[in-house]
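J.: Here's my sequence, what's the structure:
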Amino acid sequence: MTSTPSPAAGAPDELQRRLGVSDAVMIGLGSMIGAGIFASLAPAARAAGSGLLIGLALAAVVAYCNATSSARLAALYPASGGTYVYGRERLGAFWGYLAGWAFIVGKTASCAAMALTVGSYIWPGQAHAIAVAAVMALTAVNYTGVQKSALLTRIVVAVVLAVLAAAAVASLTSGAADATHLDVGADATFSGVLQAAGLLFFAFAGYARIATLGEEVRDPARTIPRAIPIALGITLVVYATVAVSVLLVLGSGSLAAAGAPLTDAAWAADAHWLAPVVRVGAALAALGSLLALILGVSRTTLAMARDHHLPHALAAVHPKFKVPHRAELLVGAVVAAAAATADLRGAIGFSSFGVLAYYAVANASAWTLTPAERRLARTIPVLGLAGCLVLAFALPASSVISGAAVLTVGAAAYGLRRLTNMT
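T.: Next comes the predicted model:
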């Protein structure tokens, strides 16, 4: 197997190598620290109870293996498409297709989860209606070609970090904080902790953005492997601090029942002034994530439609706005329907199943690397692959059944297309 060559030095389409380690770390933080932490704490607490923090650590370990495997593959295959390309080149066309299909269905569910997060924090009583309105508005924004700028990304990250810091400080310094709530594992089960890890994996989504910077960083062979653990480490510290602070004031039982955990924590900590700030911060983070997710899913749909893995009509590009308008409208309609009918925990579980399947293919692809291709220590892709499979099947039964069913439908469609082409 040979890798796709990088653009020749000085070629017109070559990206400039301007990013250092700190730049790559910031991009990773911008991709990870977002609305996921606002949405996933309650479902995870429902599964693991006081074992929530153990589940968070397990999710971080699997995320590290996945990101490291993706980084090595991205250096060899700098073309866009991610694991859709890696699986195709290393394992065969079917596995590349399955990875792309898993990405689309998983990230579509992520869109629904982000939309529901917007609704839960803005107007809990009308969460579904607000979620559908958010999807429709952002689909319209994407349709006209307006994209989230780098400056907007930094602003969103700064606001989210400020809100998380304020919520953590208010909770940690509150008289309502009770250290007995941190009796880790007192009411947890092994299966519950694994399920929580699978749900919390949703909060780390985006870390592989670092792995796609191979053509844009200086000395990528050193920069990317250094940036990944730093960004993941910072994110884990932020998430652990927030989780501990919320657990201290709410306890695992109240956290599990919370519709908007950080808002409830602000009220429990007697920081009433902070509650509307948290609502705005969470909604802003979720809207930013939703905008980027709809954009990403529609582009992957475009790529697969061009390869005839999806209806070729979805590959159409609008003559004026220069966007894949049919793909964007379809994605928007599917996400709106999901946001109108699904619950947040179900959307997170389904999303995690699809994305874990996607990274299972990435780890299996990384395992095939040879010493000449500067392969990783074999323990990393093996641990990543095992972790993805274990966490995927530890998710709530409804998420596993629906996720497996959708992947089976995708595989059947692939087989049917192959048979049709052969006749």
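J.: Only C-alpha atoms from now on, for both contacts and neighbour counts.
T.: Fine.
J.: buried stuff in the helix or strand in which Gly96 is found?
T.: Taking DSSP states H and E as the definition, Gly96 sits inside helix 93-122. For helix 93-122, burial by neighbour count (16 or more other Cα atoms under 10 Å) applies to 95-122.
J.: Would you confirm that Gly87 contacts Trp101?
T.: No. Gly87 is beyond contact range of Trp101, at 11.8 Å (criterion: Cα atoms under 8 Å).
J.: picking up where we left off before, what is the helix or strand just after the helix holding Gly96 packed up against?
T.: Next along the chain after helix 93-122, taking DSSP H and E as the criterion, comes helix 127-143. Counting by 3 or more Cα pairs under 8 Å, 6 or more residues apart in numbering; DSSP states H and E, the packing neighbours recorded for helix 127-143 are helix 93-122, helix 274-306, helix 325-341.
J.: this one next, for a side-by-side:
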Amino acid sequence: MSNPATAAGASGQLRRRLGVLDAVLIGLGSMIGAGIFAALAPAARAAGSGLLIGLALAAVVAYCNATSSARLAARYPASGGTYVYGRERLGDFWGYLAGWGFVVGKTASCAAMALTVGTYVWPGQAHAVAVAAVVALTVVNYAGVQKSALLTRVIVAVVLAVLAAVAVAALTSSASDAARLDVGSDATFGGVLQAAGLLFFAFAGYARIATLGEEVRDPRRTIPRSISIALGITLVVYVLVAVAVLTVLGPNGLGEATAPLSDAVRAAGADWLVPVVRVGAAVAALGSLLALILGVSRTTFAMARDRHLPHGLAVVHPKFQVPHRAELLVGVVVAVLAATVDVRGAIGFSSFGVLAYYAIANASAFTLTPAEGRPPRIIPVLGLAGCLVLAFALPLTSVVSGAAVLALGAGAYGVRRAVAARGA
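T.: As a prediction, the model looks like this:
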């Protein structure tokens, strides 16, 4: 009699071992990550006193995307997320384009998160620490998705505790002034849109739940519930933190801050919290990196299974039940980037690519029938429109670089199809 694990590995299928709590924590680990420690300052520079409006707009788009993704994930509970949905609902090309934008953009994001860890832990050796972090988390992922989920629980607990401490210290200090929340003339329409585009990516981690669709128990029930719960918790946390920081720094002070949460606790007279915030930022970046590597490796695995990437990557480890070759390749590429390039200031195309990814998700959800669990039509319509508006509201360099990466992927797809047709 064959070993079930071996059989699963040979057939390229993953084992369903994650429940609702595990999936929620993976989503939280992705969303409540390093973004909240860094994204508030550039968003405040863009929107000024309209920061909270930008946050609300980002949350609306995120909700639409999450709802569309949840309905699609329940219908297609396989690894790959929007790569699978686009392929099944819109055609092979659109699924490929979503997968391409996700893998390329998020690989750069992985390197950025790794460098963030290095910068907080040991600024003088940021690249070395970044590589060590990538290696360590790749080993954790290789040992099985349940090990990753366990580590994510610890990370989420630490980060939530740190953010709670920041909010309490700021809101209860004598420096807190609710008048700093008022919206003034500095809040322009374009600035609010750009801030929403910057803040949107702090919510984007719910995709990790969908990309793990093949490893979730009872996916039709677990995935929608997990995405909704994770997004709801994240929104509450972000609003509390943003309000707390604004009340002590104001929009101008927040926009000028290099480390917004550290500056906020200093302004609140809680200097003792500064090292705690630094630790929290490093741990949050680790959580984001862990979830990003999971998501990128699963999408790589799915694309390799369909031969859009080398088919040898579509192998599941017989013991650990993970796509180990895809994980190792992603780990090696990210480690090389983290060791050689400072990509923190050059991942605008990642932002553009993620919004393109969710635009395809919403377009895919629009094609669902009521019997297939279609959401109210207004949700994918708003989600698609929101993604396109926020994508083109990003800085010009981000739009150009992101469009160039997508065009490169489309060209590679066309060449591969032409070669295949000639061979036939």
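J.: circling back: tell me which of the helices and strands packed on helix 127-143 of structure 1 sits nearest to Ala165 of structure 1.
T.: helix 274-306 (10.5 Å; Cα to Cα).
J.: mean shift of that closest one relative to structure 2?
T.: Helix 274-306 of structure 1, aligned to structure 2 and superposed, deviates on average by 1.6 Å (mean Cα distance after the TM-score superposition for structure 1).
J.: Counting by contacts, list what that helix packs against.
T.: Using 3+ Cα pairs under 8 Å, 6+ apart, helix 274-306 of structure 1 is in contact with helix 93-122, helix 127-143, helix 150-172, helix 261-268, helix 325-341.
J.: redo that, cut-off 10 Å
T.: Judged by 3 or more Cα pairs under 10 Å, 6 or more residues apart in numbering; DSSP states H and E, the packing partners of helix 274-306 of structure 1 are helix 21-32, helix 36-48, helix 83-90, helix 93-122, helix 127-143, helix 150-172, helix 261-268, helix 325-341.
J.: Figure out how far it is from the centre of its chain.
T.: Its chain's C-alpha centre and that of helix 274-306 of structure 1 lie 10 Å apart, by Cα atoms, centre = their mean, to the nearest Å.
J.: okay, the angle between it and helix 261-268?
T.: If you take axes from the mean of the first three to the mean of the last three Cα atoms, to 10 degrees, helix 274-306 of structure 1 sits at 180 degrees to helix 261-268.
J.: List the contacts of the most centrally placed residue in structure 1.
T.: Central residue of structure 1 (Cα atoms, centre = their mean): Ala205, 2.3 Å from the mean position. Listed by Cα atoms under 10 Å, 6 or more residues apart in numbering, the contact set of Ala205 of structure 1 reads 31-34, 36, 63, 107, 110, 351-352, 355.
J.: follow-up on the earlier one: quick one: the helix holding Gly96 of structure 1 to structure 2 mean distance?
T.: Counting by mean Cα distance after the TM-score superposition for structure 1, helix 93-122 of structure 1 comes out at 1.8 Å.
J.: Let me know the angle separating that helix from helix 127-143.
T.: 120 degrees.
J.: dump the residue contacts of the nearest residue to Val297 of structure 1 once chain neighbours are set aside.
T.: Excluding the flanking residues, the one nearest Val297 of structure 1 by Cα to Cα, 6 or more residues apart in numbering is Ile104, at 5.8 Å. Residues near Ile104 of structure 1 by Cα under 10 Å, 6+ apart: 98, 110, 296-301, 304, 331, 351, 354-355, 358.
J.: list residues touching both of Gly87 and Trp101 of structure 1?
T.: What both Gly87 of structure 1 and Trp101 touch, as defined by Cα under 10 Å, 6+ apart, is the set 95, 358.
J.: Can you say which of the helices and strands packed on helix 274-306 of structure 1 is nearest to Thr223 of structure 1?
T.: helix 21-32 (5.4 Å).
J.: Name the single longest helix found in structure 1.
T.: helix 220-257 (DSSP state H).
J.: From the centre of structure 1, point out the most distant residue.
T.: If you look at how far each residue of structure 1 sits from its centre, by Cα atoms, centre = their mean, the farthest one is Thr423, at 39.5 Å.
J.: do you know how far that residue is from Ile54 of structure 1?
T.: Look at Thr423 of structure 1 and Ile54 of structure 1: by Cα to Cα, to the nearest Å, they are 53 Å apart.
J.: Could you do Gly346 of structure 1 as well?
T.: Gly346 of structure 1 is 22 Å from Ile54 of structure 1, by Cα to Cα.
J.: do Glu89 of structure 1 as well
T.: 36 Å.
J.: How about Leu91 of structure 1?
T.: In terms of Cα to Cα, Leu91 of structure 1 sits 33 Å off from Ile54 of structure 1.
J.: now do Gly28 of structure 1
T.: With Cα to Cα as the criterion, Gly28 of structure 1 and Ile54 of structure 1 are 23 Å apart.
J.: same check, this time on Ser365 of structure 1
T.: For Ser365 of structure 1, the distance to Ile54 of structure 1 - Cα to Cα - is 28 Å.
J.: neighbour count winner among the two?
T.: Applying other Cα atoms under 10 Å to Ser365 of structure 1 and Ile54 shows that Ser365 carries more neighbours, namely 25 against 18.
J.: quick one: which helix or strand includes the more buried one?
T.: Assigned by DSSP H and E, Ser365 of structure 1 belongs to helix 344-367.
J.: which strands and helices sit next to that helix?
T.: Using 3+ Cα pairs under 10 Å, 6+ apart: helix 344-367 of structure 1 touches helix 36-48, helix 52-76, helix 83-90, helix 93-122, helix 190-200, helix 325-341, helix 379-394, helix 397-422.
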